[in-house]
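Student: Need coordinates for the following:
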Amino acid sequence: MPVMASALRLLPRRAPWATAHALTCRSISSTAPRFQTLSKTGLYDLHVAKGGKMVEFAGYSMPLLYGDVGQIESHNHVRTRAGLFDVGHMVQSIISGGSAHGFLEWLTPSPIRSLPLHGSTLSVLLNENGGIIDDLIVTKQSHDGDKFYVVTNAGRRERDLDWFADRIKEWNAEEGKGKDKPVSLEVLEDWGLVALQGPEAASVLQSLVDQPLGSLYFGNSAFMNINGVRVHVARGGYTGEDGFEISISPQDTLAIAEALSAPSIVQWTGLAARDSLRLEAGMCLYGHDLNEDIGPVEAGLSWLIGKERRSGPSANFIGAEHVLRVLGKGGLDHKKRRVGLIVDGPPAREGMAIYDSEGKEELGSVTSGIPSPTLGKNIAMGYVKSGWHKKGTELKVQVRKNMRPAVVTPMPFVAPKYYRGP
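Tutor: Down below sits the predicted model:
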């Protein structure tokens, strides 16, 4: 295929395994400290049986690739058909209690209160300085706003859970807040989580569930039965394709995963393709594109800050003073901005310096970079000084010892295909 051929020309001449490893392991293996004993999801034995090449990721042994299927082939399969990912390493939790919505609006800048029942939002946990502790998905699971399903990153597990515990203690001690209506956190230990992604994901899932998927739009969820097993199905994902993230009780995870992967059009997909798919979709990887020294404005995530959360009594989230000062026209300007780049020549990798068009002034650095299998071009994400972030701005990236031309390009690099209705 032309796109695959052009993408292959961008890759070093090495064995398929070495190529895929070089493409992804540098960026995915450092999202958490090294662990002497790696954890395993409930699907570990299945991955091994399927020929999964297991690597360390966020303290877990996770599949990078399967058998002889290379990263590009796997990536393209998700873009054209359907791939199934094990994301059971992610931390699934329930935050509940009479003031749960208020608690989450204290922890995040998002308008949690206005979420519809079973509606979800991407958000960020912020520290006192407005830096991003983690990105997370919050789903409302009760009419009264007293129960929320929350998914956070495995590589931030200890930091996040400690933060939740400390803030819950603080919240529950305060009059008019948790002291009257306390909140609690339940971690759904060992629960399975799989992501079915791609243009044929809906047809695959529809053949297994007991209700129509046509009214389940992007950003919404529902409880359904797969082969008589109750699961939580959220429409969304980390690839830019239509798809679903399915939460499953520990005792049923293996059986449901096997049912979802049984159709021949579904291919088990590992971390290698997950990384290239998410970068084409312009999505951040915590620990690389986000960290506690970066705020939502610098990260290009200002849209997560609800309009009603920007002033008045509702502007009461942790880190608000700093974030709103950076956001406001009359306050401190942001010093850097996250941008997308198309890079000529060899691919730009994490840590490579970004310069002005003459290669004289250093403006920032690359945080993620790959050859795009879909576009046949080298794409990257990074941070540059504010003012250099506008579409079409010509820059240079130092790739090894050479300055390579780059141009600021809007993200996502590949148009998303989320299902928003017929």
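Student: For the rest of this, base every contact and every neighbour count on C-alpha atoms.
Tutor: Fine.
Student: Spell out the residue ranges of the strands in the stretch 101-250 of the chain.
Tutor: Secondary structure of the stretch 101-250 of the chain, counting by DSSP state E, counting those that start in this stretch: strands at 120-126, 132-140, 147-152, 183-187, 192-197, 221-226, 229-235, 243-248.
Student: List the contacts of the fifth one.
Tutor: Taking contacts as C-alpha atoms under 8 Å, 6 or more residues apart in numbering, the residues outside strand 192-197 that touch it are 41-42, 78, 82-90, 237, 239, 241-250, 253, 257, 260.
Student: re earlier: could you say which of the strands of the stretch 101-250 of the chain is packed most deeply?
Tutor: strand 192-197 (a mean of 28; mean count of other C-alpha atoms under 10 Å).
Student: which other helices and strands contact the longest strand along the chain?
Tutor: For the chain, the longest strand by residue count, based on DSSP state E, is strand 362-372. Packing partners of strand 362-372 (3 or more C-alpha pairs under 8 Å, 6 or more residues apart in numbering; DSSP states H and E): helix 271-280, strand 353-356, strand 377-385.
Student: so the last one versus helix 271-280, what angle?
Tutor: Which is strand 377-385. 60 degrees (axes from the mean of the first three to the mean of the last three C-alpha atoms, to 10 degrees).
Student: Strand 377-385 packs against which elements?
Tutor: helix 271-280, strand 336-343, strand 362-372.
Student: C-terminal to the first one, what's the next element?
Tutor: Translated: helix 271-280. helix 320-327 (DSSP states H and E).
Student: Give me the residues contacting that following helix.
Tutor: Taking C-alpha under 8 Å, 6+ apart as the rule, helix 320-327 contacts 109, 129-130, 295-297, 302, 310, 331-334.
Student: this one as well, want them side by side:
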Amino acid sequence: MKPGRPAAGSSHWLFTEDRLREEVTESQPALLPLDAWHRARGGRMVPFAGYEMPVQYEGIMAEHLWTRESAGLFDVSHMGQLVFSGDGADAELEKLLPGDVRALKAGRMRYSLLLNEAGGILDDLMITRLPEGHPFGEAGADDLYMVVNGAVKFDDIGTLREHVADRITINHMEDRALLALQGPKAVDALARLVPGVADLVFMRAGAFDWQGVPLWISRSGYTGEDGFEISLPGDAATVFTDALLEQPEVKPIGLGARDSLRLEAGLPLYGHDLDPEITPVTADLGFALSKRRREERGFAGADHILAERENGAVARRVGLIIDGRQPVREGADVLDGEGSMVGRVTSGGVAPSVGKPIAMAYVPVAMAAPGTAITVSQRGKVHHATVAAMPFVPHRYVRAGA
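Tutor: This next block holds a predicted model:
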């Protein structure tokens, strides 16, 4: 198992400034379309995934709780937005993704994984079947829209370009912004500006218009709350964001609360809880292996992944509730009864909605059952923890038929 990064700082919050200072290339970090907007509103900017991004505005705890209670607006324009065009694009993507892409109907989306030949996870992503007449340029009947993680988007594009047929066009839409509006009142705020979005349900998407600005909106997100992701032209991002912030339910939220929210929701973060040495089975993401794909195989790493699914993985991603008030951080060791390191914490911090420190870790399968007592060592200090079912707080997605 790949060791995690060393724990960062002594703050109780997941995204300390040290942790946010990811490795950046020698060139200066790129600027988001809303860079000036964030600074004007007091956003504390830090380098992350090659961009300057806001970690917080008024404080991580306040922003976290506001999102759980109302509607938080996140700038996620660092993510990669890709459109695949060409005959059979879905079948070509199935060479690398274990999901049933061909079965997607227009406006339907699916969580999936970009895999290497050993079955390791190169990235996790969202893929959507686009309808004819979509807002991403010249539209074809087989077009697909994919959102990938910002830190690895150029690696992803290289991998995809290498493995899909030359007839498939990959359009990296660097001129578009991406916003996430999350929380129980997100639908009220957005529906005032964009009538019709309330008709969407979880994992459905569609084309909309706001004052002549073409929008692509999905009912999705990475906080465990109801909410939306909104793709729009970068040159329209400021005026549209201002309109959202005029809604009483909406406040801007930074990366710090985005991280604590997704951890409470039991959602893994690529580069921390997922990496090329982790498989979907070990990561407890077996739902991403669609039935048809399991039966037909044919995706990268299929033999290894399906053998592991049948025979069992040696380790599993689990949630932990930490005793006491001191959180454990990424990189802390999970110990067995003899004091030997047998696992590793990959994310951790205090959870504002839970009121306790929580974490994700990889542990041996024998230690993965909820209720199992776990010992964690961080900087020479021993912490006691209990394996807990995830999510730590219930998901509140608005599903079809609900």
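Student: Need the TM-score between these chains.
Tutor: The TM-score (TM-score structural alignment, normalised by the length of the second structure) is 0.92; 385 aligned residues with a C-alpha RMSD of 1.8 Å.
Student: coming back round to it: a markdown table for the contacts of helix 320-327 of the first structure, including distance to G59 of the first structure?
Tutor: Shown next, in a markdown table, are the contacts of helix 320-327 of the first structure (distance: C-alpha to C-alpha, whole Å):
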| residue | distance to G59 of the first structure |
| --- | --- |
| P109 | 29 |
| N129 | 28 |
| G130 | 27 |
| G295 | 26 |
| P296 | 26 |
| V297 | 30 |
| S302 | 31 |
| R310 | 37 |
| G331 | 40 |
| L332 | 38 |
| D333 | 37 |
| H334 | 34 |
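Student: quick one: which of those has the most company?
Tutor: Within these, most neighbours by other C-alpha atoms under 10 Å means P109, with 31 neighbours.
Student: which residues does that one contact?
Tutor: 123-124, 304-306, 309, 315, 317, 320.
Student: Likewise for D252 of the first structure?
Tutor: Contacts of D252 of the first structure (C-alpha under 8 Å, 6+ apart): V229.
Student: Surely it is in a helix?
Tutor: Yes. D252 of the first structure sits within a helix when classified using DSSP: H, G, I helix; E, B strand; the rest coil.
Student: And it, what's its match in the second structure?
Tutor: Aligned by TM-score structural alignment, D252 of the first structure pairs with A236 of the second structure.
Student: quick one: that match and G339 of the second structure, what's the gap?
Tutor: 56 Å (C-alpha to C-alpha, to the nearest Å).
Student: same check, this time on H383 of the second structure
Tutor: Applying C-alpha to C-alpha to H383 of the second structure and G339 of the second structure gives a distance of 12 Å.
Student: Compare those two (neighbour count), which wins?
Tutor: Using other C-alpha under 10 Å, the more surrounded residue of H383 of the second structure and G339 is H383, with 18 against 12.
Student: Wasn't that one part of a strand?
Tutor: Yes. Assessed by three-state DSSP, H383 of the second structure belongs to a strand.
Student: any idea what it aligns with in the first structure?
Tutor: Aligned partner of H383 of the second structure by TM-score structural alignment: R404.
Student: H304 of the second structure now?
Tutor: By TM-score structural alignment, H304 of the second structure lines up with H322.
Student: A351 of the second structure now?
Tutor: Match for A351 of the second structure (TM-score structural alignment): S372.
Student: In this model E280 seems to touch its match, though I could be wrong.
Tutor: Yes. Using C-alpha atoms under 8 Å, S372 of the first structure is in contact with E280, at 6.8 Å.
Student: Can you check which residues contact both of the two?
Tutor: With C-alpha under 8 Å, 6+ apart, S372 of the first structure and E280 have common neighbours I379.
Student: By residue count, tell me the biggest helix in the first structure.
Tutor: Ranked by number of residues, the top helix in the first structure under DSSP state H is helix 157-172.
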